[in-house]
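**Student:** here is a sequence with its predicted model. Questions after.
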Amino acid sequence: MTSSLRWKIALTTTAVCCAVAAVLGVLVHNEVAEEIVGQVRKDASRDLEHAVAHYTYGTTHGDVNSAVDPPGLPEALRRLVARGETGSMVGERTGKPVMWAAGPADGKALAVWLPYGATRDRLREVDTAILASAALAAGVVALAGLFLAGRISRRLTTTAAVARRISAGDLDARVGYPAAGPEERFRLHDEVRDVAVALDSMAASLQERLEAEKRFTADVAHDLRTPLAGSLAAASLLPEGRPKEMINDRLKALHRLTEDLLEISRLDAGAERADLTEVELGRAVRRIVAATGLPVSVTVARDAVVLTDRRRLDRILANLLVNADKHGGPPVEVSVDGPVVVVRDHGPGYPPGLIERGPQRFRTGDPGRGRGHGLGLTIVAGQAAVLKIGLRFANAPGGGAVTTLHLPGELPPAGS
C-alpha cells in the first residue's frame, strides 16, 4: 500500500511538473516565435516598400529580391494582393523556405522574398532547448518526489505496523515520534507525525484502561476467595433442608464466578504456560463429554494424535459444551476430523457482535442465548490463545451456533 502511495505521489508531482513545463514551453515558444518571425516579416515589409518605390519611379535596385508575379508566390498571397491588400507569409522558392511579402502594382503582384531557412533552424533550436529543459525539470522533480514520498511512505509503514501490533494485543508497541514542541510551532505542519502521536496516545490510554481492568478483576477475585471459602465452610454446618441447598447453590455459583475471574486475570497477565503432551483427540473428546454428563453426541470421522495441554483442552471443550447446552438448543453435536473439532448446537446461534469481535467478558450478546456473565467463552478464547488453537465462531446455515477448533501439533501416525 505504502509503495503504491509513494509511486502515486511521485507520478502526481511529475505529471504536474510536465503539465506546467508544457504550458510554459508553449508560452515561451509562442513569444520567441512571434518575436523572431515578426522581425523577418518586418524586414520583408521594408524590402517590399523599397521595391514598390523603385517600381513606381521605374528604377531598378540590386539589394532586394523582387519580381512581378514571380513563380512560386503562394496562391493565398496572390488572392490577397488581388483584393488590393498587402501581406506576407512563409512559403518556398526553388525548393527553399522563404518569407514572401507582396503588394499590388498596376493590377499585378509585386513580391519580395527573404531566406527563411536560418530562421526555421533557430526556431527548432529554441524548441529543442525548451523540450530538454522540460525533460530535465521533470526528471529532477520525479526524483525529488520519489525521495519525499519514500520518506512519507516509510513513516506511514512504521505507523501501520505499530497499529497492527496494537490490534494483535501488543499494547507496549509505540511509533515513538516526538510531539511537536513550542519551538516548532512556526514550522510546516507534519500530519504524519500527528497521526503517529495520536496512535501512541491512544495505545497508552487503552493500555492504562486495560491494566486497570485487569487489576480490578484480579483484586475482586482474590478479595472474594477468602470470604467465600469461609461461607462455604459455614454453610456446610447448616442443618439439612431446602434453605441449605439454596445457600450452597448460590455460594457454589459465586465460587465458580470467582475462579473464572481468577483464571481470566492469569490469562490477561500472560502467566499461563502450556504443559504439552500427546493426546488422542477422539478419546479425549469422548472423555470430556462423559465428564460433563450432558446429552451430547460425538462423531469421530478421523482420529488424530495432537501435542497439546490436556487440562486446558478439557477446560475449553467443557466450557463450549456447557455454553451450548445452556444457551443453545438440542441436539448438541461434537465432531472430530483429524485435528479439527467442531461443536454445534441447534439454538438461536451466536449474536453478530460475538462473531465479528469475539467473546467479551460480562457480555452475553443476544438475550435469546440465555443469561450468563460472558466468562465461559472468554476463557475459551484465552486458553485457545495459550495453546495456539485456531478458534472460529459462526452460525450454521440451518440455524445454531458452530464453534470450530483447529489444534496445532498433529503428530504422524505410529509406524509411519
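**Tutor:** Everything's here; your move.

**Student:** when you work out contacts or count neighbours from here on, use the C-alpha atoms and nothing else.
**Tutor:** Will do.

**Student:** from what I can see residue 33 touches residue 123, true?
**Tutor:** Yes - contact criterion CA atoms under 8 Å: residue 33 and residue 123 qualify, at 6.6 Å.

**Student:** all helices of the stretch 1-150 of the chain, in order?
**Tutor:** With DSSP state H, counting those that start in this stretch as the criterion, the stretch 1-150 of the chain has helices at 2-56, 75-82, 117-167.

**Student:** try this one side by side with the last:
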Amino acid sequence: MSRTMWGKLRGLSLRTGLRWKLSAAIALVGALVALALSLVVHNAARVSMLDNARDLQDERAQFAQRIYEGTGRLQFGAKVDDPNIPGELREKTAEGRRATYVAEDDEASTPDIWAAVPLKDGRVLSLHSPFRDRSATIMKDLDQALIIGSIAVVFGGCALGVLIGGQLSRRLRKAAAAAGQVAQGHTGVRVGEAIGGVVRDETDDLARSVDAMADALRQRLEAERRVTADIAHELRTPVTGLLTAAELLPPGRPSELVKDRAQAMRTLVEDVLEVARLDSATERAELHDILLGEFVSRRVAVRDSGIRVDVVHESEVTTDPRRLERILGNLLANAAKHGRTPVEVTVEGRVLRVRDHGPGFPEELLDEGPSRFRTGSSDRAGHGHGLGLTIAAGQARVLGARLTFRNVRPPGSSPEVPAEGAVAVLWLPEHAPTSTGSFPVLPFPKK
C-alpha cells in the first residue's frame, strides 16, 4: 500500500453511536464467553461419554473372559492375541492388568473403544467396537444446542447493549443539547435538569460540572459587564461636561477639533452602555405591526437619499421599529465607512439586505461574528471601535431575528479572490419574538 493511500485511510474517521459501541462490545464478550463455555461443555460431555463407553467395554471384556475360560467360546467379537491391539494396551496387559483404551483415527469419524484382559495361560483376550452411534448423535445434538445457545447469547448481548447504550446515549444527547442552549446564551437552562432520570451515573457528574462551569462563566461575564457599564456610566457625566464646555470655546479650527473629539467620545460611551445593556439580556422589544419595505424606504431616504432601496416583496412584520432602525442605521454606517459606493438596500418579504461594493468583511468577522473593539483589517476597518455591528447583532437578538454576514465574489471563484462587496442580511422572524421576553404594544382605538 502506498504512503498516499495509507495517509488517506488514516485521515478517514468513522463516527458511530455509543449504543452501537456498547452493543458490539457486549456481543463480542458474549461470543467469547459462549465459545469458551461451549468448548468446555463439549469436551466434558465427550470425556464423560467415552468414560462410560470404556467402563461398558471393560465389563464386556470380563464377561467374555469368563465365558472363554469356562466354555472356550469367544463372545461379543472378542479375540485372543489380536495382532491389531494397540501397543499401549498391550504393555498394560503384559503387566497382568486389565485395561481399556480409546483409539483415535483421523480417517474414522468415531473412535474405537478397546478393552483387554490377560488370560490364565498368559495370552490376552481383547475386543473393540466403535463409539456408539447413539452417543455420537447425542454429541451432535449437544453441539447444535451449544451453537444455537451461543447465537442467542450474542443477539441477546446486542439487544442489551442497544438498550443500555440507547439510554446512556439519550442522556448524553440531552446534555449536549442543553449545553448548546447554554452556549447560545439561554441562562435559565440547566443540564442536570435536562437529562433527568432516576438512575444516577457519570452523566450526572458531567452535567453538574457543566452547570458549575456555566455558572462560573456567567458570573464572570456579568462582573465584566457591570464593570464596563459602571465605567461607561461614570464617563458619561464628565464627557457631557466636556462637550458643553467645548460649545463655549470661540469659533475656530481648534474648537472644532475639540468638539469633534468630545462628540466621538460621547458616542463611544453611549455605545458601550448600549452593549452592556444588550449583554445583560434584560432588553425587551416593544412590538408594532409595520410594513417593512415602506419603513426601510423612509428611514433610508432620511439618512441618505443617494442610497437605492429595492422592495422586491412587501411584507407586514411585527417588530420593534426603534431597534430595527438602529440595526439599519448601523449597517448603513458600516457600509458607508468601510465599503464603497454604491450601497444597495433590498427588502424581500421579511429579509433585509444591505450591500456595498468595498473590499468585504474581514475573515475573522465571517468566522466568529462581530466582536467589540475589533474592527478587523485596516482596509475595511481603519476607523471606529468595532461596536456598530456588535450593537446591530445584539439588537437583532432582542428582536428574535438573525443577522448574517458574507462577502460577494465572482461565481466559481476561490476564497483567495478579492471580494467585490459585502452583504449583511437581517432575517426577521415570522412570529412575534415572545421568546425574548418582548411584549406587544396595543394601539389605541381611533376616535
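**Tutor:** Happy to help now that I have it. In this text the structure is predicted, and so the values were computed from the model without any measurement.

**Student:** output the helices of the stretch 1-150 of the first structure in a markdown table, with mean neighbour count appended to each entry.
**Tutor:** A markdown table is the format used below for those (neighbours: other CA atoms under 10 Å):
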| stretch | mean neighbour count |
| --- | --- |
| helix 2-56 | 17 |
| helix 75-82 | 16 |
| helix 117-167 | 16 |
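
**Student:** let me have those in TSV, extended by distance to residue 384 of the first structure.
**Tutor:** Shown next, in TSV, are these (distance: least, CA to CA, whole Å):
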stretch	distance to residue 384 of the first structure
helix 2-56	34
helix 75-82	92
helix 117-167	18
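
**Student:** and residue 264 of the first structure, which of these is closest to it?
**Tutor:** Nearest of those to residue 264 of the first structure, taken as CA to CA: helix 117-167 at 19.4 Å.

**Student:** what's the angle between the closest one and helix 2-56?
**Tutor:** When axes from the mean of the first three to the mean of the last three CA atoms, to 10 degrees is applied, the directions of helix 117-167 of the first structure and helix 2-56 differ by 170 degrees.

**Student:** pull the distance from helix 117-167 of the first structure to the chain's centre.
**Tutor:** Here the centre of helix 117-167 of the first structure is set off from its chain's centre by 24 Å, with CA atoms, centre = their mean, to the nearest Å.

**Student:** show me what that helix is packed against.
**Tutor:** For helix 117-167 of the first structure, the elements it packs on are helix 2-56, strand 96-105, helix 191-235, judged by 3 or more CA pairs under 8 Å, 6 or more residues apart in numbering; DSSP states H and E.

**Student:** now distance to residue 345 of the first structure too, for these, in JSON lines please.
**Tutor:** Shown next, in JSON lines, are these (distance: least, CA to CA, whole Å):
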{"stretch": "helix 2-56", "distance to residue 345 of the first structure": "45"}
{"stretch": "strand 96-105", "distance to residue 345 of the first structure": "94"}
{"stretch": "helix 191-235", "distance to residue 345 of the first structure": "31"}
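
**Student:** nearest to residue 141 of the first structure, out of the ones you listed?
**Tutor:** helix 2-56 (6.0 Å).

**Student:** can you tell me what sits against stretch 320-328 of the second structure?
**Tutor:** 285-288, 290, 296, 299, 391-393, 395-396, 399 (CA atoms under 8 Å, 6 or more residues apart in numbering).

**Student:** filter these down to the buried ones, ChimeraX style.
**Tutor:** Restricted to buried positions by 16 or more other CA atoms under 10 Å, the ChimeraX selection for the contacts of stretch 320-328 of the second structure reads:
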select :285,286,287,288,296,391,392,393,395,396,399
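
**Student:** what's the farthest-apart pair in the contacts of stretch 320-328 of the second structure?
**Tutor:** Top of the distance list for these (CA to CA): 290 and 391, 22.1 Å.

**Student:** hmm, back to that, quick one, which of the helices and strands packed on helix 117-167 of the first structure gets closest to residue 253 of the first structure.
**Tutor:** helix 191-235 (10.6 Å).

**Student:** tilt between the closest one and helix 117-167?
**Tutor:** Using the same axes, to 10 degrees: helix 191-235 of the first structure against helix 117-167 is 10 degrees.

**Student:** any idea how far residue 404 of the second structure is from residue 271 of the second structure?
**Tutor:** 21 Å (CA to CA, to the nearest Å).

**Student:** more neighbours: which of the two?
**Tutor:** residue 271 (18 against 14; other CA atoms under 10 Å).

**Student:** that one maps to what in the first structure?
**Tutor:** With TM-score structural alignment as the criterion, residue 271 of the second structure lines up with residue 260 in the first structure.

**Student:** contacting residues around that match?
**Tutor:** Contacts for residue 260 of the first structure (CA under 8 Å, 6+ apart) come out as 375, 376, 379.

**Student:** what residue of the second structure matches up with the second one?
**Tutor:** So the one you mean is residue 376 of the first structure. Using TM-score structural alignment, residue 376 of the first structure lines up with residue 388 in the second structure.

**Student:** isn't residue 343 of the first structure up against residue 320?
**Tutor:** Yes - using CA under 8 Å, residue 343 of the first structure makes contact with residue 320 at a distance of 7.3 Å.

**Student:** overlap of the contact sets of those two?
**Tutor:** residue 403.

**Student:** in stretch 321-329 of the second structure, what's buried?
**Tutor:** Buried residues in stretch 321-329 of the second structure, counted by 16+ other CA under 10 Å: 321, 323, 324, 325, 326, 327, 328, 329.

**Student:** same thing with stretch 56-72 of the first structure?
**Tutor:** Going by 16+ other CA under 10 Å, stretch 56-72 of the first structure has these buried residues: 64, 66, 68.
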